[in-house]
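K.L.:
Got a predicted structure plus its sequence, pasted below:
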Amino acid sequence: MIEELLLEIQNKEKFDFEETFEVYKECSRLIIDDETSAQKIIVNILEEKEKFEPALNNVLTDLIEAVGFYPYLAKENLQLDSTDSLIRQVYHHSDNLDKFLHEDQKHLLSLLNSEKNVVVSAPTSFGKSLLIEEFVASDKFKNIIIIQPTLALLDETRRKLKKYDEKYKIIVRTSQEPSSEKGNIYLFTAERVNEYKEFPHIDFIIIDEFYKLSSQRDDERADSLNNALHYILKTFNSKFYLLGPNIDNISEGFVEKYNAVFYKTKSSLVDVKTIDIYSKHKEKFDKPRKFKEYKEKILFDLLLEHKNNQSIIYCSSPNRVRYLSNEFCSYLTDKLQDNQNNDFDIIQWINENISKDWSLIKLLQNKIGIHDGALQKHITSTIIDYFNKGELNYLFCTTTIIEGVNTSAKNIIFFDKTKGLNTLIDYFDYSNIKGRAGRLMIHYTGTIFNFNPVPPNEQVIIDIPFYEQNPISDEVLINLEEDEVKNLDSEQYERIKQIPTVEKEIIKRNGVQVNGQRNIIETIREDINTKYDLITWTRNPNYAQLNYCLNLGWKFLMKKGESKSLGIGRLVNKTFNYGLHQSLGRLINSDIGYIIECVEYYNQHKENITDEVIKNKFSFGKRYNDKFELEIMEEVIMTNFQIQKHWFQYKIPKWLSVINSIQEFVCNEKGIRAGNYSFYTNLIENEFLRENLTILSEFGIPSSAIRKLEKLIPENMLQDDVIKSIRKNRLYENSDFLEYERNKLKET
């Protein structure tokens, strides 16, 4: 009956007075019997509002109010007429923001304002993050930590909250000190919470996407998040707000121990329709290699058909994003004939800093964006800005769309069925992808087009390992006090108890693989006399020193299942050259030149290769022999972006920091001079930018612009004063900056 009514609302051209009244009457009945269905029908009525009799708008107004969708009354300029309803509407207006809250948001806010801690599961379009701003605006808490899983999300939050900088100092880097004059908001990943040493008393901690605490979701950063939350709760007994989508329950007993409430709601202000593409084409879609082009054509025809509405296309990997977006771009230019030439400010920057031939230029000119974990942060944030402003029609993305950024579109295409090569998308991930369909307060409805079977619906219960401890990793267990450990007799805990106290403190502080760190301690103890020079370097390492350290990380600090496809030899080589040239652009050009040289060598010498080095060069040339120069360039750019994001800005700095602390410990133990890797570690992590300007990279400003600022900002200026100086002296107006760089600086 409900599905029939929804189809009638969608397909009928017009409802007269009597028909409108009947629909509204059925909706009124459902509010009592099945409020979730009533909400869905009301949202669909609003989507097709022009079809319904306007003389009955007063009835529609009452229905919207009855389900508590107060934001839509303001959006549609519908007026309540009774005193009681007007009082209820005013009650639902935010005390601190110029916005109305819907019924469930208001209830959630009342829970947060009580003495209870709150763990909430709600759909993507619920508006959970609005309540974060509500608390910041209320000035209720002096010191707040907001943990989000990606730097892109944190930057988005920073931009929303920067208007409160008179009340709060916003801290985004571990090198910043807290303010004593006003409050502090820490916008950190879990790793940065664990590294930070200067926390004042923390009143409130918020964890977005808290399902990443689970040991079952195969997230390599779950240990860091558990340790961060555990440390803050144990140290400060802070109030907390954990928020995430589509979760059925959490570890039993957690809410009782921490005076919390688990609040689950299905209330959504957007209705998502499902269209099954898979079943119509099952026979061919089930043979993806044989019918690859067939499936792609179905996708491209669908995208063109819906060109007047924005679409997000889910792809399994960055390689798939690049391939499908470029194939669609070729399809689009063939179909539309008139080549589009949309002008975006980033294109000039790409021409000057990457390559005038990079495919992203052509994609953008055809209103196509890409989003994945490999692109530089300022590029991804710019593409999302373009998409959110409606300047792009299509966005090809990976799982970053689930957890890496807040955006949505009228249409979501569930095209690939895996994360990476082999991990199937489960129902939880599918629900999160689906939740991006329809943009809150812009679209009333969205649509997901399924090119794959919907995964089986399974209950999602999020375990919290530091509390439940079944299972618990060594990296979390080592941070618990004895009275917090639930099984003191386990072999796992016995092993950890055997670690000497001083070693244990270093291992805890580093926060990575316990056994791996113990192996590194033993290896350095064995090597310290014979390989002293390789271990105790300072400032910039030579090749042999870097090779020794990165081999330790590769051997002992890689997690089970992590990809080793890059190879340790290549990783050492890339890292050393990056340190030598201090430019990703130089690395890209060097790689392209070397590959072309190898291809030429391969074509000249195809027999009698005996020397090992020549063999490697020969095989490299053979691999790329059939590729055009533009294809080589595309692959090199993508590979180097991935290496920079994953290795240079994340893994290698962490490895070197861990090994540095261990060599320092062993040297002190033996009474000899230790090395110090921190100078080189900071350079690698921060793209060789001057220390007081590195904070700007957190704000999505390209390093090209930051380097130009080196001439305009004194080296001894405190990093907290850098932004003030840019704003006060209008430094972005300097003629050295490209328009794109100028606009990024103005945003900040």
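P.N.:
Thanks, I have it.
K.L.:
only C-alpha atoms for contact and neighbour calcs from this point on.
P.N.:
Noted.
K.L.:
Hmm, I361 is touching Q348, no?
P.N.:
No. If you go by CA atoms under 8 Å, I361 and Q348 don't touch, sitting 9.2 Å apart.
K.L.:
next, the one to line up against it:
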Amino acid sequence: MNLAEARSLLQGDTITGADAFELIDFAHKFWHNSPAQIDALDLIVRLVARRDYLVRSLSGSSDMIDDVLRFAGLYPYIDSRSDGTNALIRNCMSLPEFPNIVFHRAQVGALGYLLKGNSLILSAPTSFGKSLLVDVTIRLRHPQVVVIVVPTLALLDEYRRRIKPAFREYQVITKGTEVRGHGRVIFLGTQERIEQREDIGDVDLFVIDEFYKLDLKRGDERSASLNNVMSMYSKRSKQVYLLGPSISSVNEQGDVETSLPFMRSEFSPVAVDIERVHLTKEEPKPARLLDVLDTVRSQQTLVYLRSPRSTYKCGIEAIGLSGLKGRKHALELAMWVRQNYHSQWILADCLEKGVGIHHGRIPRALAQYQIALFNDGLIDTILCTSSMIEGVNTKAKNVIIYDNYISSDKLDRFTFDNIKGRAGRMFQHFIGKVFLFGDAPLGEDLEVEIPLFNGFDNAPDEIIASMPIEALGPSARRRRESLLRRSSLSPDLFRRWARYGIDGLNNLAEELADRNQDPLIAWSGQGSFEEMEATFDLIWRHLEFSKHNIRSGRQAAFYANRLRSSSSIKEFLEELSRSSDPLKFQTEIDDGLNFLRAAEFTLPQVLLATQDIASEISISNLDYSILCGRLPMWFFSKDYQSFEESGVPFPTAISLNISSTEVLEYPEYVALMKNSENFIDQDIMSRWINEEFATQSPIFSA
């Protein structure tokens, strides 16, 4: 028997007792003798997937399978009813503080570093259980101050739902408005949120999830903030844990005494099958997608698409024309979306077909709830972008890679492996399946260059000016001194805002100085349309930042003025969507949602940068602080928007008329929700309840 024959036999419908014995014996020998243990591990996982069938075919084979699992280090899969050596080993791979978790061999190796207080850079597959090691380290080492940095709000939501109920003795801070107390604290946030806090101080445990985003070569415009946070806290933290997937190596570290050990593991407790979807001229791509969805009917399936626009296009061309039908919760949510966001939004159309949509512009409570429905099997399919690929765990059995791009870039092997890793889940889907529309990228090793390790020698000027001076090597320091000599702006200002471009900041300062008496620039308050237009025009022309698909300063002012005059988010979105073209109509809705995201953070930040420059050059009658405060609240009277992160949709928060500064007990919260006209049913309400009440809320028993 060879590997191909063993896999083929395991996929078959007929396995005799003799076949079962030969399969188990081959898996055992293959593990011990194969130079490619990834293949051996994959085969053993497939053996586990057919365990019940094998045991029925060969009495007593369960103990034999457990022996193989013990040798391979797949301790969680050893039968909990087993006895003898296998039972002893399985029990030894658990902890009293985590009685329901059995760690596999590679996890135990990584924990050996972390529980001794050592730092670690860990690269391991998606299904490895890397983030679980964060929880174990906190529980067993009891650090006083923890900082956890995550790249996306979706991953922040996942961490928060896990961390808050598990660590009641800690204050878990996720928002910039939260005030730190005097006890143990966990700061959990995106790099931008962590970067802005001034009350963190010394750190006991510093964590970056998806640390490959530190590498400047990946072209992530948010990497400056992430590198700044890394520079600020890694050197003054007692312990550092960086985790990420499918990374072959990191660059050399100059400081040997403080260097972080790198551990690479390819240990995966889940197997994956890949099927190439062949296209023909007779059958268009959307029709083939529906064919694939039909073959995996009633199975949890993610459909990866390159961009939010692509999710809408797929929703129109494929899902909207399908015969799919949604179930009760999806239908109720679709109706609620029509009533509260937009009567003709494609999200509602897809939900009526039992299909969700997830990307970075979907309101966060809606995104969370769709994931909850998906994981509970109440919707079977989600059209998603990379927002669900970067660290968000689901119960997906299948992943359909419909687009082989991410935005405008071709998928590289690293991103492909990351997407592929979302198929399958321990104990639920031992074997995931990936359907690939297009060719898989060629294999290539990914070395992550962490700029801090080489003193930012290869970093652009904007990054060098943003970093703490102590993080820079001699070459980078000389470049920093040179660029500061060429500017009238202060080092502190560059430190805060250099990510918007050195030349852009200097040019903005020059134009502000020339127009210091222009009433359309030097104003205070919320700003009229004309004042906002002139100010945003300055910013759009000079600064480099994510413009959220807003094409001009005039359009930014238009959106802000329209939002300010709207009585609801639904009114705002419906006023923006006018096109007769179906896709453009949906894009107009998406542009409105994109502006709401810009209003939360990006626009206040660039306005504050402009105000800081004006202050340095002594323009005293310019003050944008009121507008900066109103934009994140979407011009409503209270910060209802902040409840989105806790799973309470913005329209529901308005109907409750509460703000994040109010402290409510669970019974008060439930009473308010019941009295609100803006919720669907008790089950959905329980899912939207704040995690502060996790021990009392039905969400944790649902």
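P.N.:
Everything's here; your move. These numbers were taken from a predicted model, which means no experiment stands behind them.
K.L.:
Name the residue in I361 and Q348 of structure 1 with the higher neighbour count.
P.N.:
Set I361 of structure 1 next to Q348 and count neighbours by other CA atoms under 10 Å: I361 wins out with 23 against 17.
K.L.:
give the contact list for that one.
P.N.:
Neighbour list for I361 of structure 1: 347, 350 [criterion: CA atoms under 8 Å, 6 or more residues apart in numbering].
K.L.:
if we go to 7 Å?
P.N.:
By CA atoms under 7 Å, 6 or more residues apart in numbering, the contact list for I361 of structure 1 reads I347.
K.L.:
swap in K433 of structure 2?
P.N.:
272-274, 397-399, 423.
K.L.:
closest to P582 of structure 2 among the residues you listed?
P.N.:
Set against P582 of structure 2, the nearest of the contacts of K433 of structure 2 by CA to CA is V399 (26.8 Å).
K.L.:
that's a strand at that closest one, yeah?
P.N.:
Yes. The assignment for V399 of structure 2 is a strand, going by DSSP: H, G, I helix; E, B strand; the rest coil.
K.L.:
Structure 2: which residue goes with D385 of structure 1?
P.N.:
D385 of structure 1 maps onto A372 in structure 2, with residues paired by TM-score structural alignment.
K.L.:
Show me what H581 of structure 1 lines up with in structure 2.
P.N.:
Checking TM-score structural alignment: H581 of structure 1 goes with S566.
K.L.:
Give the burial count for the residue nearest to that match when sequence neighbours are not counted, as a bare number.
P.N.:
Once flanking residues are discounted, S566 of structure 2 sits nearest to F572: 5.5 Å by CA to CA, 6 or more residues apart in numbering. Counted with other CA under 10 Å, the neighbours of F572 of structure 2 add up to 21.
K.L.:
can you tell me which helix in structure 1 is longest?
P.N.:
In structure 1, with assignment by DSSP state H, the single longest helix is helix 584-604.
K.L.:
Any buried residues in it, and which?
P.N.:
For helix 584-604 of structure 1, burial by neighbour count (16 or more other CA atoms under 10 Å) applies to 584-585, 587-588, 591-592, 595-596, 598-599, 601-602.
K.L.:
same deal with stretch 205-219 of structure 2?
P.N.:
Quick answer for stretch 205-219 of structure 2 (16+ other CA under 10 Å): 205-216.
K.L.:
from those residues, which is closest to R161 of structure 2?
P.N.:
Nearest member of the buried residues of stretch 205-219 of structure 2 to R161 of structure 2, counting by CA to CA, is D209, at 15.9 Å.
K.L.:
That closest one: what's it in contact with?
P.N.:
D209 of structure 2 is in contact with 149-150, 242-244, counting by CA under 7 Å, 6+ apart.
K.L.:
So what does L63 of structure 1 match up with in structure 2?
P.N.:
Match for L63 of structure 1 (TM-score structural alignment): V68.
K.L.:
thought its match was touching H28?
P.N.:
Yes. Using CA atoms under 7 Å, V68 of structure 2 is in contact with H28, at 5.5 Å.
K.L.:
Now do the helices in the stretch 451-600 of structure 2.
P.N.:
Ranges of helices in the stretch 451-600 of structure 2, per DSSP state H, counting those that start in this stretch, are 461-466, 474-485, 491-497, 502-514, 529-542, 553-565, 569-576, 582-597.
K.L.:
Of all these, which one comes closest to I406 of structure 2?
P.N.:
Per CA to CA, nearest to I406 of structure 2 of the helices of the stretch 451-600 of structure 2: helix 582-597, 18.0 Å.
K.L.:
What is that closest one packed up against?
P.N.:
Judged by 3 or more CA pairs under 7 Å, 6 or more residues apart in numbering; DSSP states H and E, the packing partners of helix 582-597 of structure 2 are helix 308-317, helix 569-576.
K.L.:
Pipe these into a markdown table and attach distance to E588 of structure 2 per row.
P.N.:
A markdown table is the format used below for those (distance: least, CA to CA, whole Å):
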| stretch | distance to E588 of structure 2 |
| --- | --- |
| helix 308-317 | 10 |
| helix 569-576 | 6 |
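K.L.:
Of all the ones you listed, which one comes closest to R81 of structure 2?
P.N.:
For R81 of structure 2, the closest of these is helix 308-317, at 45.6 Å, according to CA to CA.
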